[in-house]
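S.K.: take a look and give me a structure for this.
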Amino acid sequence: MLGALAIVLGAAAAAGLYQVSVQPGAAIVKAVFEAGSEVTPPADYESIAQTVTETRGVVITAPTPGTPDSTLNLYAPSIPHTGLPVVLWIHGGGFISSSADTVKQYVTMLAAQGYVVANLDYSLAPDARYPVALEQANAALSYLGTHATDFGADPSLLFVGGDSAGAQIASELAAVQTNRALADSVGLAAAVTPVDLRGVVLFCGLYDMQTVGSIGFPALRTYLWAYTGARDYSSFAAVDQLSTTQTATNAYPPTFITVGDADPFRSQADELAASLSGRGVPVTSLTWDGTGDRLGHEYQFDFSLPEANTAFTDTVRFLASRSENR
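M.R.: Down below sits the predicted model:
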């Protein structure tokens, strides 16, 4: 996928298609992103899915005038349950593509492990620019904190997680809950108390806007132009708000970070892990040194890889450990 993005965007730039407007480039990237399946599930996926109940289209009312509503799709074990932990999952797609259904198979698998997973469908850029997706995620987290018991969950056992661009949103969402100055600068109030936000799960995201431009990820400029509205995203007035390496405090929740060794975002994961650890935040990292540089972006969703199965097991172990540590 990354090679295809580089080729088509290089051709588009050479043709001058998006020197003035981000729309042509964003449309190309969106088409490439959505051309294939995001998740390659394990062979026994269908039997796993039969143990999970899906509730689609729970409307999350827009938090501010002019902000679109968003929706949650909820996944939970089919057997009667109470007091389960809740995971708010935020999908990737470069801020401009994909949907909650992109990762439906993955969140179904998480739910089967004994979790209520709320899969967020947020508004995409460039039609909805920063901080709309963050506002919607914060409203969704507030809803989950208030209504957890309605679907057999425990409002004191909340987690946020995401992949790629969704990992950036999830990481910033956690910072909003634990950094009053950041929340004020974004114009949000924390949705839940820090003690109830038990942990953060981050797959292959971007976390530092000062260094991410050097990693060579195809179409990164297009993603961030679409998301921020600034052709040079580094000139965006609020760009520092997106850098969780800078905004996380010592109150940031314990965090699980994983990235492939061949993923251009590897350095971003290392930077965030170092930043959090330096603040005394417990960090669990899974970065796969020594696999021969073969684990690319979002390897976590390809269950034909043994490493993806290990990452899933480690993710569930992290969630379980934080659910028990009250």
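S.K.: from here on, just use CA atoms for contacts and neighbour counts.
M.R.: Fine.
S.K.: checking my notes, Gln177 in a helix, right?
M.R.: Yes - per DSSP: H, G, I helix; E, B strand; the rest coil, Gln177 lies within a helix segment.
S.K.: I'd like the structure of this one too, to check against the first:
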Amino acid sequence: MLVTPRLAAFLIRETFRRSGLQMAASLMRHAPAGVEVHRDLRYGPGPDMLLDLFRPADGADTAGSGPYPLLVWVHGGGFVGGSKEEIAGYLQMIAAHGYTVAAPQYSLAPRHRYPMPLRQVMQALEFLQAQRAAFRLDPERIVLAGNSAGAHIAAQVSALATTPGYAGLVGIRPTVTAGQVRGLVLACGAFDLALTQGVSGVAEAILVRAAGWSYSGRRNFARDGTFASLSVPDYLTPAFPPTLLTTGNADLLRAHTERLYEAMRAAGLEAEAVFWPDYVPALDHEYQFDLDTEPAQVFRDRLLGFLAARTA
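M.R.: Take a look at the predicted model:
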């Protein structure tokens, strides 16, 4: 019997690293010219507290010269892996349409546990706002986004900024207000702790168990009352931002996205979904980054339309 999740987390991290390298190379083929890139900007004292920033270059064919709306995209990796470099090409593509896009790195489990990534993303937001002039960004037009584990972090940061009392419960100081967060983009995320118990497949169950144990620090994380605060559907208020959600029809975490979408609709909140219930061949986790396929292109276009509408 395992007494620590470290070995499983290491193996998962290595698997994600190899697939991430392939994804990064594929996405860079879609990165357009005319984007200014700033890598490894330090937003805090910790060794992991670095972010990459993308914005239209001077003279690029975009509307005006800023300040641009700010998109903060949090990378995935099951809380134990992943990196901002994996999605750089995708974020450059978005920046070319007239946005300042930031990709923060955050500290990984099991060495660093919940809610450390939330605190770090809040610090990244604080840093970006302090540098608004240098980065030509508009702090009153912020969209949060993320994929996989990063989608959960982005959703929870949104809830921390919009749900009274929630920040105190989690122990995080918000650095943005509900009025600043204009929208939220969530791709293939995990949002509901209760759904971690219903995973089918041995490999999938091991992945979910190892990630949850690593992130929480507790073997029986699903029964941990403190860790339960990460279930975003339980902390929705009318101030929660309009949200664009997507998941593949073969995504391991599909039920999480559907659950959050249903909870938002039931609460009368603005939620748009890009789902593929009958698509063949079935779409796996993170399908949206395979920009050589039609479904990924459809979501890209919906994403750009959502950003334009929310930050106009």
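S.K.: now compute the TM-score of the two chains, please.
M.R.: Here the TM-score for the pair of chains, by TM-score structural alignment, normalised by the length of structure 2, is 0.92; 301 aligned residues with a C-alpha RMSD of 1.7 Å.
S.K.: what are the boundaries of the helices in the stretch 1-150 of structure 2?
M.R.: 6-28, 88-95, 116-130, 132-135, 149-162 (DSSP state H, counting those that start in this stretch).
S.K.: may I see the buried residues of the longest one?
M.R.: For helix 6-28 of structure 2, the buried set under the neighbour-count rule, 16 or more other C-alpha atoms under 10 Å, comprises 6, 8-10, 12-13, 16-17, 20, 23-24, 26-28.
S.K.: show me where structure 2 has its strands.
M.R.: 35-42, 50-56, 68-74, 100-104, 137-147, 181-187, 243-246, 271-274 (DSSP state E).
S.K.: from Gln180 of structure 2, how far off is whatever residue of structure 2 lines up with Phe151 of structure 1?
M.R.: By TM-score structural alignment, Phe151 of structure 1 lines up with Phe135 in structure 2. Using C-alpha to C-alpha, to the nearest Å, Phe135 of structure 2 is found at 17 Å from Gln180 of structure 2.
S.K.: which residue of the two possesses the greater neighbour count?
M.R.: Under the criterion of other C-alpha atoms under 10 Å, the comparison of Phe135 of structure 2 against Gln180 puts Phe135 first, with 20 against 15.
S.K.: verify the stated contact: the more buried one with Thr100.
M.R.: Yes - counting by C-alpha atoms under 8 Å, Thr100 is a contact partner of Phe135 of structure 2 at 7.4 Å.
S.K.: what touches both of these two?
M.R.: Arg55 (C-alpha atoms under 8 Å, 6 or more residues apart in numbering).
S.K.: report the buried residues of the lengthiest helix in structure 1.
M.R.: In terms of residue count, the longest helix belonging to structure 1 (DSSP state H) is helix 306-324. Within helix 306-324 of structure 1, the residues scored as buried using 16+ other C-alpha under 10 Å are 307-309, 311-312, 314-316, 318-319, 322-323.
S.K.: same thing with stretch 129-147 of structure 2?
M.R.: So for stretch 129-147 of structure 2, counting by 16+ other C-alpha under 10 Å, buried means 129, 135-147.
S.K.: go through those residues and name the one nearest Leu53 of structure 2.
M.R.: Nearest to Leu53 of structure 2 out of the buried residues of stretch 129-147 of structure 2 is Phe135 (C-alpha to C-alpha; 8.4 Å).
S.K.: if you drop the residues flanking it in sequence, what lies closest to the most centrally placed residue in structure 2?
M.R.: Nearest residue to the geometric centre of structure 2 (C-alpha atoms, centre = their mean): Gly146, 1.6 Å. Using C-alpha to C-alpha, 6 or more residues apart in numbering and skipping the chain neighbours, the partner closest in space to Gly146 of structure 2 is Val74 (4.4 Å).
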